[in-house]
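[1] Can you look at this prediction? I've put the sequence above it.
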Amino acid sequence: MSVLAAPPEPLAPPRTRPWRTLFAVMFFTSWAGNQFSPLLLLYQERQHYSTAAVNGFLGVYVLGLVPAFLLSGALSDRYGRRPVMFAGVLAAVAASTALAFGESGALMICFGRFLAGVTVGTATCVGSAWMKELSQWPHDPAADTGAGARRATLSFALGSLAGAAVAGLIAQWGPWPEQLPVLIHVALTLPFAWLVLRAPETATTGGVPGPLRAQLRVPAAGHRRFTRVVLVAGPWVFAASAIGYGYLPVLLADATRGWGIAYATLLTVVALAASAAVQPLA
C-alpha cells in the first residue's frame, strides 16, 4: 500500500521588504546631488563668485558622476552591491560635510560637488541594479517585472526634489543658509550607512573572472536603439534640466533680485516633480 506524500508547502513570503531600505538610501544619496542647485545664487551673492565660477561649481559634479557611472557597476558585480553602495552613502555624507565648510573657499565647494557626483553615479548604477534584484523573488514575490526600475527612478527623482526644496527654502528664508541645509542632509543620511550593510547581498562576489577593464564593456552600447535614440536624446534631456534650474536663475538674478533663490528652487522642484510624476507611466 503506497502512501502519497503531502505536497510541500509554498515558501512564505518574506516579512520585510528590503527594497524599502534601499529606496530610502537612494532617496538620500540623490538628495546630495541636487541640494546644491538652488544655492548657486547664494554663493554668488554672499561670496562674490563670478557667474562663470558658479556655473563651474555646477560642472564639477560631472567630473565625479562620469567615473562613478563607468566603475561602480563593475565594482559591485565583482565585490558586491553592499560595500559599493556603502561607499556611496559615505560619499554623500562627505559631500555635504565639505559644502558645510564652503565659506572657506572654492576648493572645498569643488570637492563637495565632486563627491556629490560620485554619490549620484554610484546610486544610479549600483542602486538601480540592486533595486531590481530586491524587487523580485525571494525578496518581493508580489512585485511585477518593472517594479525595480520604477522604484529606483522614483526614489532618485523624489530625493533630488526633496534636497533641492529643503536647501532652497532654508537658503531663502532660514538661518545659516550655507550650513543648515547640508547639515540636515548629513543627519538624515548617516543612519543609512549602517542600514545599507543590513540589506541582503544579491551579487555573487568573486564570481566575475578576468580583469576589471573587461567588465567596462557594454554590449548594448552598440545597439541601434541606443546609438540612434538614447545617445542622441539623452544629453539634450540632461542639458534641458541643467540649463533650466542651474543656469537660468543665475542669468536672471537681476530680474529676480531678492527672490532669486526661491525662483531657482521653484524651477528645480517643477522639473524634478515632473520627472517623478511620469514614473508610473514609464
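    All right, it came through fine. Numbers count the residues shown, from 1 in each chain.
[2] Every contact and neighbour count from this point should use C-alpha atoms.
    OK.
[3] Against which helices or strands is the helix ranked longest in the chain packed?
    Using DSSP state H, we find that the single longest helix of the chain is helix 51-79. Helices and strands touching helix 51-79, by 3 or more C-alpha pairs under 8 Å, 6 or more residues apart in numbering; DSSP states H and E, are helix 40-47, helix 81-100, helix 106-122, helix 212-215.
[4] helices or strands up against the first one?
    It stands for helix 40-47. Secondary-structure packing of helix 40-47 (3+ C-alpha pairs under 8 Å, 6+ apart): helix 51-79, helix 248-251, helix 260-277.
[5] Distance from it to the middle of the chain?
    Between the centre of helix 40-47 and the centre of its chain there are 24 Å (C-alpha atoms, centre = their mean, to the nearest Å).
[6] here comes the other one, which I'd like you to weigh against the first:
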Amino acid sequence: MPLSHTPTVQVSAAATAARAPRHWLRAGWLMTASGWSANQYSSLLGAYRAHLGLTAATTTALFAIYVVGLIPGLLVGGPLADRHGRRRVALTALGISALATCLLMAGPAAPALLWPGRFLTGVGAGTLLTAGSVWIKELSTPPYGTAPSPGAAARRSGLFLSAGFATGGLAASLIAQWAPHPMVLAYVPHLVLVAAAALSAGRAPETAPPRTPDPTVPAHHTPALPTHRTPALPTHRTQFRRLVVPVAPWVFAAPAIAFAVLPGLVDTRLHGWQTVYAGIITAVTPGAGLLVAPLARRLSARHRLATAATGLLVAAVGLLVGALAVAHAQPAVALLAAALLGVGYGLCVAYGLTEVAALAPPHHLARLTARFWAVCYLGFCTPYVVTVLGGAFAPSTILIGLAVVALLTLAALLRPGVRSSV
C-alpha cells in the first residue's frame, strides 16, 4: 500500500507546483495593459505637435493630466480592492482603460476629447496598478503560487508593468510613423491587449482575505503572512514614510524625463524620424529596467537599502548624461541616458514593491500599495516642471539640478537615523 500511495502524492504535489505559476501569469497581463496604456501616448508627443498642431506646453500638460486621474484611481482602488476583491476591481479598471483609449482614438476628429481620454487613462491605470499588483503578489505566494518570498512575488508586477511600458510606446511610434491615420491606428494594439488580458485574468482565482475572521474557513484558504518584517500598523506607516516615500517619486520621474523631455531636445537632426526615435527611447528605458531585475534581487539580499541606493545613484548619472546629450544635441548620448534612467527606474520600483510587501499586513496590503503607486506617479509631473523652468534656465542646467536632487534623496535615505531603523 505505501508503494502505491507515495508516487500518487509526489505526482499530485508536482502537478500543484506546475499549476500554481499560471495563476499569476494570467493576472500579469493586466499590469502589461496598464503600462501599455500609459506609454502609448508618450511616444506620440511629437506626432501630436506635427499632425494636430498642438503646442509643446499642451502636449506636456496632456502628459501630466494623466497623473491627475491616476492619483484618485490609486487612492480609491486600494480600499475598493480590499472591500470588493482584486478581480472585480481590476477588470472594472481594465474597462475604464479601454474607454480612455477609445476617446484618444477620437482625438484627431475632436481634440477636446484628448483631455478626458488622458484623465481616464490615469484613473484606469491607477486602479489597475493597485488591484493588479496586489493580486499578482497574492497569486504568487502560497496557497496559490510558489514564489520564494513576498518580495520576489511583489517584483513580478513590476516586471509585467515594465514590459507594457517598453512595448506600448514602441508599437505606437512604429504605427504612427508608417501607417495611415496614425493618431487612430496607434491605439488599436492596446484594445487588443485589453481583450486578451480580460480573458486571461478572468480565469484567475480571487485572493482577497476575508474582512472578518471566520473559524469555518480552512487555514489553507488564507494567503500566507510575510515571514519577516511584518510590524504593527503604526510601525509600518512610519517605516513607509522613512524608507519608501523618498524613493517613490523617482520610480517614474526618471523614465518620464527620458520619454517626454529628452527626445524633443535632441532630435533636431533626425528629420522625419522623430517619432520612431521617441518610440525607441520608450522601449529602451523600461527595457533596461527589465534587464536589471536579477541585479535588484542580489542587491536586496545583500542589504535592505542597497537596491534603492543604487537606483538613485544610477538615475543621477543618467540625468547628468542627459544634460550632456541636450547640451550638444546628441541623440545617441540621449539613448544612453535613457538606458541609465531605465536602470534607475527598475531598481527603484523593485525596491518599493519589495518594501511594501514586507511592511503591510494582508488586510492593508492594497491600501499601502496604492499609496506607494500614488507617490511614484508624482514623478510623472517632472516633464511639466522642466517645461515651466525652461523659461528661466537652460534644459541642461535643469537636468543637472535634478541630478543633484536625486543625490540629496540618496543622502537622506542613508542618513544614520534611517539606517538605524532598518
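    On my side now, so go ahead. Only a predicted model underlies this, so the values are computations on that prediction, with no experimental measurement involved.
[7] out of the helices and strands packed on helix 40-47 of the first structure, nearest to Phe36 of the first structure?
    Proximity to Phe36 of the first structure (C-alpha to C-alpha) singles out helix 51-79 among those, at 8.1 Å.
[8] and that closest one, which residues are buried?
    Across helix 51-79 of the first structure, burial judged by 16 or more other C-alpha atoms under 10 Å covers 54-55, 57-62, 64-65, 68-79.
[9] The second structure: matching residues for that one?
    Helix 51-79 of the first structure corresponds to residues 56-84 of the second structure when matched by TM-score structural alignment.
[10] what's the most centrally placed residue in the second structure in contact with, if anything?
    By C-alpha atoms, centre = their mean, the mean C-alpha position of the second structure lies nearest to Leu161, the distance being 4.9 Å. Each residue near Leu161 of the second structure by C-alpha atoms under 8 Å, 6 or more residues apart in numbering is listed here: Met31, Thr32, Ala33, Ser34, Gly35.
[11] repeat that with 7 Å
    Shown in contact with Leu161 of the second structure (C-alpha atoms under 7 Å, 6 or more residues apart in numbering): Met31, Thr32, Ser34, Gly35.
[12] hang on, the earlier thing: make CSV out of the helices and strands packed on helix 40-47 of the first structure and add distance to Arg113 of the first structure.
    Output for those, formatted as CSV (distance: least, C-alpha to C-alpha, whole Å):
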stretch, distance to Arg113 of the first structure
helix 51-79, 5
helix 248-251, 18
helix 260-277, 17
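[13] of these, which approaches Ala164 of the first structure most closely?
    helix 260-277 (6.4 Å).
[14] That closest one - contacts with which helices or strands?
    Under the contact criterion of 3 or more C-alpha pairs under 7 Å, 6 or more residues apart in numbering; DSSP states H and E, helix 260-277 of the first structure touches helix 147-173, helix 248-251.
[15] what's next to that helix, contact-wise?
    Here helix 260-277 of the first structure has contacts from 38-39, 41, 154, 157-158, 160-161, 164-165, 168-169, 172, 241, 244-245, 249, 253, using C-alpha under 7 Å, 6+ apart.
[16] ok, now with 6 Å
    Pro38, Leu154, Ala157, Leu161, Gly168, Gln172, Tyr245, Pro249, Ala253 (C-alpha atoms under 6 Å, 6 or more residues apart in numbering).
[17] Also stretch 202-216 of the first structure?
    So stretch 202-216 of the first structure is contacted by Ala74, Arg78, Tyr79, Gly80 (C-alpha under 6 Å, 6+ apart).
[18] Could you do stretch 300-318 of the second structure as well?
    Ala296, Leu299, Ala337, Leu340, Leu341, Gly344, Leu347, Cys348, Tyr351, Ala403, Ala406.
[19] about what we covered before: burial-wise, tell me which of the helices and strands packed on helix 260-277 of the first structure comes out on top.
    Most buried of those, by mean neighbour count (mean count of other C-alpha atoms under 10 Å): helix 147-173, with a mean of 23.
[20] Going by contacts, tell me the helices and strands next to the next helix or strand after that one.
    Later in the chain than helix 147-173 of the first structure, the nearest helix or strand by DSSP states H and E is helix 180-195. Counting contacts by 3 or more C-alpha pairs under 6 Å, 6 or more residues apart in numbering; DSSP states H and E, helix 180-195 of the first structure is packed against helix 81-100.
[21] Out of the contacts of stretch 300-318 of the second structure, which is nearest to Ala106 of the second structure?
    Leu341 (32.7 Å).
[22] In the first structure, what sits opposite Ala154 of the second structure in the alignment?
    When the first structure is aligned by TM-score structural alignment, Ala154 of the second structure is paired with Ala149.
[23] Setting aside sequence neighbours, what's the nearest residue to that match?
    Lys132 (6.2 Å; C-alpha to C-alpha, 6 or more residues apart in numbering).
[24] Report how many residues lie close to Tyr49 of the first structure.
    A count of neighbours around Tyr49 of the first structure, defined by other C-alpha atoms under 10 Å, yields 16.
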